[in-house]
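**Student:** Here is the input, now give the coordinates:
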Amino acid sequence: MAAGLKRDPVVILRIQGEDLLDFINGPNYEAEMVSIFSQIGLSNDASLHDIIIKAMEKFTVMSKIVELALQLLDGNDQDEPVCKKTFLEEFKKVAKHVAQNLVERL
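**Tutor:** I've put the predicted structure just below:
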């Protein structure tokens, strides 16, 4: 899916859970997501939820599914700055939940 995109934004042509799972479990996940993380204009007051929503917008994933998946995150990190490591780990959790929801709906 994203393997041949060469630094272009990740595009999920078919919004299917299997495609998203393949991406987040694939070898290009970290490089692509670090690129997206860098593209997102971070402000000091941006929460992890805000950043994940902006990243998901790069995938054009339906917002209701994303909002449900964001409920998996605990609220303890809301006031802390978001580092790249936290973003990568938490985005993967949310993306897996989104993918599972998409698989169940198809």
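**Student:** C-alpha from now on. contacts and neighbour counts both.
**Tutor:** OK.
**Student:** need the longest helix for the chain.
**Tutor:** Counting residues, the longest helix found in the chain (DSSP state H) is helix 84-105.
**Student:** Mind giving me the packing neighbours of that one?
**Tutor:** helix 17-24, helix 29-39, helix 48-57, helix 63-70 (3 or more C-alpha pairs under 8 Å, 6 or more residues apart in numbering; DSSP states H and E).
**Student:** now those as a markdown table including distance to L102 and mean neighbour count?
**Tutor:** Output for those, formatted as a markdown table (distance: least, C-alpha to C-alpha, whole Å; neighbours: other C-alpha atoms under 10 Å):
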| stretch | distance to L102 | mean neighbour count |
| --- | --- | --- |
| helix 17-24 | 5 | 19 |
| helix 29-39 | 19 | 16 |
| helix 48-57 | 14 | 19 |
| helix 63-70 | 8 | 16 |
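**Student:** And this one, please, so the two structures can be compared:
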Amino acid sequence: MSVYVGNLSYEVTEDSLNAVFAEYGSVKRVQLPTDRETGRLRGFGFVEMDTEAEETAAIEALDGAEWMGRDLKVNKAKPREDRSSSGGNRGSYGGRSRY
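**Tutor:** Below is the predicted model of the structure:
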């Protein structure tokens, strides 16, 4: 499991985010997704910690906290949705218009 961190500054680095979460336990991994076209940070990230108790402590302390001029949104990350080529949830017409 991992922690979702939203409303991040575009100036954040993996090292700076790691340092904030390290106050609540051992950080295993930090991910900061970037936009494919621009390479710019997308404003959110994921942090994996050693234990669920550490994740819970970090969530409780950091959700709503101001950091780098932004109010953080911190919660349990939801499992990634399957992005298969089956068309997803586009209705019975496979995304095509009936008309």
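**Student:** Post the TM-score for the overlay when you can.
**Tutor:** The TM-score (TM-score structural alignment, normalised by the length of structure 2) is 0.28; 44 aligned residues with a C-alpha RMSD of 3.5 Å.
**Student:** Tabulate the helices and strands packed on helix 84-105 of structure 1 in a markdown table, adding columns for distance to F91 of structure 1.
**Tutor:** Formatted as a markdown table, those follow (distance: least, C-alpha to C-alpha, whole Å):
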| stretch | distance to F91 of structure 1 |
| --- | --- |
| helix 17-24 | 9 |
| helix 29-39 | 9 |
| helix 48-57 | 6 |
| helix 63-70 | 9 |
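**Student:** Of the ones you listed, which is nearest K85 of structure 1?
**Tutor:** helix 29-39 (9.3 Å; C-alpha to C-alpha).
**Student:** Tell me the helices and strands packed up against that closest one.
**Tutor:** Using 3+ C-alpha pairs under 8 Å, 6+ apart: helix 29-39 of structure 1 touches helix 84-105.
**Student:** ends of stretch 16-29 of structure 2, how far apart?
**Tutor:** Stretch 16-29 of structure 2 has an end-to-end distance of 13 Å (criterion: C-alpha to C-alpha, to the nearest Å).
**Student:** That should have said stretch 48-57 of structure 2, apologies.
**Tutor:** End to end - C-alpha to C-alpha - stretch 48-57 of structure 2 spans 13 Å.
**Student:** still on that earlier bit, buried ones in the longest helix of structure 1?
**Tutor:** By neighbour count on 16 or more other C-alpha atoms under 10 Å, the buried set for helix 84-105 of structure 1 is 87-88, 90-103.
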